[in-house]
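**Student:** Make a model of this:
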Amino acid sequence: MKTVHLIAAARPNFMKVAPLWHALRASGEFEPRLIHTGQHYDPNLSDAIFADLSLPQPDFHLGVGSGSHATQTGNVMIGYEKIAIEHRPDWLVVVGDVNSTLACALVGAKLRVPTVHLEAGLRSGDRDMPEEINRLATDVIADVLWTPSPDADANLLAEGIPGTRITRVGNIMLDSFEMVRPEVEAAAEWEAQGVQRGTYGVVTLHRPSNVDGADRLEALVAALIGLQRRIPLVFPVHPRTAARLAQSGMVARLAQAGVRLAEPLPYKRFMSLVLGSRIVITDSGGIQEETTYLGIPCCTLRNNTERPITISQGTNRLVTLATLDRAVDEATGQQYQPRRPEYWDGQTAARCVADLNARSYPVGSKE
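**Tutor:** Predicted coordinates:
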């Protein structure tokens, strides 16, 4: 039986890892072992997801916590290298684009452990985003690249990656959603937040470009207050954003305007909130895909997206603070039917396992 190390660091990682863990376990061919780097350490952003997605407690927990990009990346490398040397896997799977993704991929490459990048090939074209650097570097050094969509394949081929290293498996985030969909629908989180289904907007904002600068944050708060006058807003506040709002004294302004501020929500409750919403306003990545899958309009408050298929085939649109009002009005005035890209079907984890079985070269064969 081949051992597979699955790296989880941030909330979206857990949602991508969970279906793969279950599929590997069920195959009888692989023994999955879960490594939690501790990059996200808020219980609602990490620990609760294990219960929501029926994951066991991690086999290893690095507990790296916060820090600069260099500090975090270095600490993950140091911690995971010890584990990989002592408990060498047959395969290493890294997911997404956080610092832990690149750090563990570097360890795998240097120790000559066959390394897979799940959700490979996504590109925003914006190297001011730390995640873009992580994506580019991880895809260069990983042995196998599992992509979610045709544009990701094209990006990798354009960068000179051999096609033999690329397998399009689809969007594994949607496997997670389908695993727990009945419970998500039953949760009725909108009732807990005091809003009616289909009438409200969900806000998720955490990127430094939106929340770190005082002037930008003030403008963002003003824009949300303006929107609240037309559509009730529920805002589960990321810890980073909560700290910035508290420092600037803007929590009271949002609350007084009627914006419903909430703690970060566990996965099932959060997806229930999204499922019942009229629109989502975000700067996150995965939720652009989930809203496309569900046919819910999404306004992404960024200059670019590494998921352009959510615009060309989905319900997503890029907005600025200047265009947000108009975009929300236009989006909420339309009816959407889900247009799901190929392989966005809840069966991605099975394709991942099949690809490992098809490749299945032994440890050390790259040398």
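**Student:** only C-alpha atoms for contact and neighbour calcs from this point on.
**Tutor:** Fine.
**Student:** now the strands: where do they sit in the stretch 1-150 of the chain?
**Tutor:** Along the stretch 1-150 of the chain, the segments classed as strands by DSSP state E, counting those that start in this stretch run 2-8, 30-36, 60-61, 91-95, 115-118, 144-147.
**Student:** any chance of those in a markdown table, plus mean neighbour count?
**Tutor:** Output for the strands of the stretch 1-150 of the chain, formatted as a markdown table (neighbours: other Cα atoms under 10 Å):
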| stretch | mean neighbour count |
| --- | --- |
| strand 2-8 | 23 |
| strand 30-36 | 21 |
| strand 60-61 | 16 |
| strand 91-95 | 26 |
| strand 115-118 | 27 |
| strand 144-147 | 26 |
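**Student:** could I get the ones you listed as JSON lines with distance to I49?
**Tutor:** Formatted as JSON lines, these follow (distance: least, Cα to Cα, whole Å):
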{"stretch": "strand 2-8", "distance to I49": "11"}
{"stretch": "strand 30-36", "distance to I49": "12"}
{"stretch": "strand 60-61", "distance to I49": "15"}
{"stretch": "strand 91-95", "distance to I49": "16"}
{"stretch": "strand 115-118", "distance to I49": "19"}
{"stretch": "strand 144-147", "distance to I49": "23"}
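**Student:** how about the strands in the stretch 201-350 of the chain?
**Tutor:** 201-204, 233-236, 260-262, 279-282, 298-300, 316-318.
**Student:** can you redo those strands as CSV with distance to A23?
**Tutor:** Listed next are the strands of the stretch 201-350 of the chain as CSV, based on distance: least, Cα to Cα, whole Å:
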stretch, distance to A23
strand 201-204, 30
strand 233-236, 31
strand 260-262, 34
strand 279-282, 30
strand 298-300, 30
strand 316-318, 30
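**Student:** what's the spacing between the nearest residue to G38 once chain neighbours are set aside and P208?
**Tutor:** Once flanking residues are discounted, G38 sits nearest to G63: 4.3 Å by Cα to Cα, 6 or more residues apart in numbering. Note on G63: its distance to P208, by Cα to Cα, to the nearest Å, is 23 Å.
**Student:** Name the surrounding residues that touch stretch 107-123.
**Tutor:** 77, 80-81, 84, 88-96, 105, 132, 135, 138-139, 141-148, 151-156, 171, 305-307, 363-364, 366-367 (Cα atoms under 8 Å, 6 or more residues apart in numbering).
**Student:** before we go on, could you also do this sequence so I can check it against the first one:
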Amino acid sequence: MTTIYILIGTRPNFIKVTQFKKEVAKYPNLALKLIHTGQHSGAAMADVFFEQFQLQPDYFLNIAQATPIQQIAAILVELETLINTIGKPNYLMVVGDVNSTLAGTLVANKMEIPLMHLESGLRSFDNTMPEEHNRIVTDALTNCFFTTEEVANENLLAEKKLAKNLHYVGNTMIDTLVAFKQNIDASTILDDKKIIPTTYCLMTMHRPSNVDTAAGLSVIVDLIQYITSTHKVVFPIHPRTYNNLKKYNLLTLLEVIPNLLFTEPLDYFAFQKLIKHSAFVITDSGGVQEETTFNHVPCLTLRNNTERPITCTLGTNTLCNADNIKPFIKQIIEGKYKKGIVPPLWDGKATQRIVEVWSKL
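**Tutor:** Down below sits the predicted model:
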């Protein structure tokens, strides 16, 4: 019997692991336990996702919300204690690039547990990003790499990883989109908010580079004012973004725009329906770049780089800045923007491929 623990901690992590228990159930030689660190917790940040996905973690660490250092330290201690209590697995798999990923990596290393990394090899080559630090450290200590795109394989090979340890499996986030398509289509968010399909821009902004300064937020305000002259803007606003708009006295400029709709943080099904039926999306999120590409929705990413380059080279995504984003918006409105294609292996079967690898360990 091969036992694998998956460590998750944030909303993007939850979305990437929804199909593992179903696939593992097909193999009598595999046992799986799901451990939630509590990095994201509470009704809106965690519980609603577990409820919608019918996904119940086997263990909760329930760390206190704190600074990144305190979070990581708490996970180190709590995860070691849990593993000492329930027993060592044959493998620990970490997901993505968040604080829980880094903490799980260090625990696996110090406890001499072979480490798997789901979504390995992605690089923004921007060392100012905390996520980039997490990705690099995690892959430096990983034994088994599961990648979403060919560029990730190239990055890992350039870092002298052995080709035999790389498994190009596709994107488990897409597995969730495929598995829950009917639930997404059944969401009533458009009717509830009186939103007409394909007449709106969906916006998400949360990265410090965009929302932590008056200059960055002024770019967002200007964009909203520009877009709302032709399209509604639907903006599920991150608490960090909202608080900083208030802090810099910019919120009042937005509150008077009739074509702008702020919403509370949304559940997965509602948010995916908004993506699917939008005219275009403006974001700084990594996951949204992938979800828009799968849905053939134009995406403009307000960042200088991306760790997911296939969304630009094959997909519907374009990296933009304050100086060049408006011409791309004009292209979209005029129907002249690129169409994009869904990348290879983004077919809803990535989890199945990973579990097949597990079954042969």
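**Student:** related to what we said a few turns ago, quick one, what contacts the residue nearest to G38 of the first structure?
**Tutor:** Counted by Cα under 8 Å, 6+ apart, G63 of the first structure has contacts 36-39, 41.
**Student:** again, but for R308 of the second structure
**Tutor:** Neighbouring residues of R308 of the second structure by Cα under 8 Å, 6+ apart: 122-124, 286, 289-290.
**Student:** Please indicate which of those are buried?
**Tutor:** Buried subset of the contacts of R308 of the second structure (neighbour count, 16 or more other Cα atoms under 10 Å): 122-124, 289-290.
**Student:** want to try a markdown table for the residues you listed, with distance to E51 of the second structure as columns?
**Tutor:** Output for these, formatted as a markdown table (distance: Cα to Cα, whole Å):
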| residue | distance to E51 of the second structure |
| --- | --- |
| L122 | 29 |
| R123 | 32 |
| S124 | 33 |
| Q289 | 25 |
| E290 | 23 |
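**Student:** In helices, which of these appear?
**Tutor:** 289-290 (DSSP state H).
**Student:** Now N44 of the first structure. Nearest residue, chain neighbours left out?
**Tutor:** Going by Cα to Cα, 6+ apart, N44 of the first structure has P266 as its nearest residue, at 5.3 Å.
**Student:** Isn't the one you found up against I49?
**Tutor:** Yes. The pair P266 of the first structure and I49 qualifies as a contact (Cα atoms under 8 Å) at a distance of 6.3 Å.
**Student:** related to what we said a few turns ago, what is the nearest of the contacts of G63 of the first structure to L55 of the first structure?
**Tutor:** Comparing those against L55 of the first structure with Cα to Cα places H36 closest, at 11.8 Å.
**Student:** where's that closest one relative to D139 of the first structure, distance?
**Tutor:** 21 Å.
**Student:** likewise H117 of the first structure?
**Tutor:** 7 Å.
**Student:** Please say which position in the first structure H231 of the second structure maps to.
**Tutor:** Matched by TM-score structural alignment, H231 of the second structure corresponds to I231 in the first structure.
**Student:** OK, contacts around R302 of the first structure?
**Tutor:** 283, 318-320.
**Student:** By neighbour count, which of those residues wins?
**Tutor:** D283 (25 neighbours; other Cα atoms under 10 Å).
**Student:** From V211 of the first structure, how far off is that residue?
**Tutor:** From D283 of the first structure across to V211 of the first structure, the span is 10 Å (Cα to Cα).
**Student:** wait, isn't R353 of the second structure in contact with T172?
**Tutor:** No. Counting by Cα under 8 Å, R353 of the second structure does not reach T172; the two are 9.8 Å apart.
**Student:** which of these two has more neighbours?
**Tutor:** More crowded of R353 of the second structure and T172, by other Cα under 10 Å: T172, with 29 against 18.
**Student:** quick one: contacts for the more buried one?
**Tutor:** 16-17, 348-351.
**Student:** change it to 10 Å
**Tutor:** Contacts of T172 of the second structure were listed using Cα atoms under 10 Å, 6 or more residues apart in numbering, and they are 15-20, 118-119, 147-148, 178, 345-354.
**Student:** do the same with T315 of the first structure
**Tutor:** 279, 288-299, 309, 331, 335-339.
**Student:** if I look at it, how far off is Q39 of the first structure?
**Tutor:** Counting by Cα to Cα - T315 of the first structure and Q39 of the first structure are separated by 31 Å.
**Student:** What of E218 of the first structure?
**Tutor:** 28 Å.
**Student:** shouldn't F60 of the second structure be in contact with G38?
**Tutor:** Yes. Using Cα atoms under 10 Å, F60 of the second structure is in contact with G38, at 6.7 Å.
**Student:** shared neighbours of these two, anything?
**Tutor:** Contact with both F60 of the second structure and G38 is made by residues 8-9, according to Cα under 10 Å, 6+ apart.
**Student:** What is the neighbour count of the closest residue to T292 of the first structure other than its chain neighbours?
**Tutor:** Once flanking residues are discounted, T292 of the first structure sits nearest to G314: 4.7 Å by Cα to Cα, 6+ apart. Other residues within reach of G314 of the first structure by the criterion other Cα under 10 Å amount to 26.
**Student:** And V256 of the second structure, by the same measure?
**Tutor:** Applying the criterion other Cα under 10 Å, we find 9 residues in the vicinity of V256 of the second structure.
**Student:** just to revisit the earlier point, which of the contacts of T172 of the second structure fall in helices?
**Tutor:** Among the contacts of T172 of the second structure, the residues falling in helices (DSSP H) are 15-16, 20, 178, 350-354.
**Student:** Of these, which is the most crowded?
**Tutor:** T351 (26 neighbours).
**Student:** That residue pairs with which position in the first structure?
**Tutor:** Under the alignment (TM-score structural alignment), T351 of the second structure pairs with A349 of the first structure.
**Student:** give the contact list for the nearest residue to its match once chain neighbours are set aside.
**Tutor:** Among residues not flanking A349 of the first structure along the chain, L20 sits closest, at 4.9 Å (Cα to Cα, 6+ apart). Residues counted as contacts of L20 of the first structure (Cα under 10 Å, 6+ apart) are 6, 26, 32, 93, 172, 175-176, 348-353.
**Student:** One more pass at 8 Å, please.
**Tutor:** Counted by Cα under 8 Å, 6+ apart, L20 of the first structure has contacts 349-350, 352-353.
**Student:** and the aligned partner of N90 of the second structure in the first structure, how many neighbours does it have?
**Tutor:** Using TM-score structural alignment as the criterion, the counterpart of N90 of the second structure in the first structure is D90. D90 of the first structure has 20 neighbours, counted by other Cα under 10 Å.
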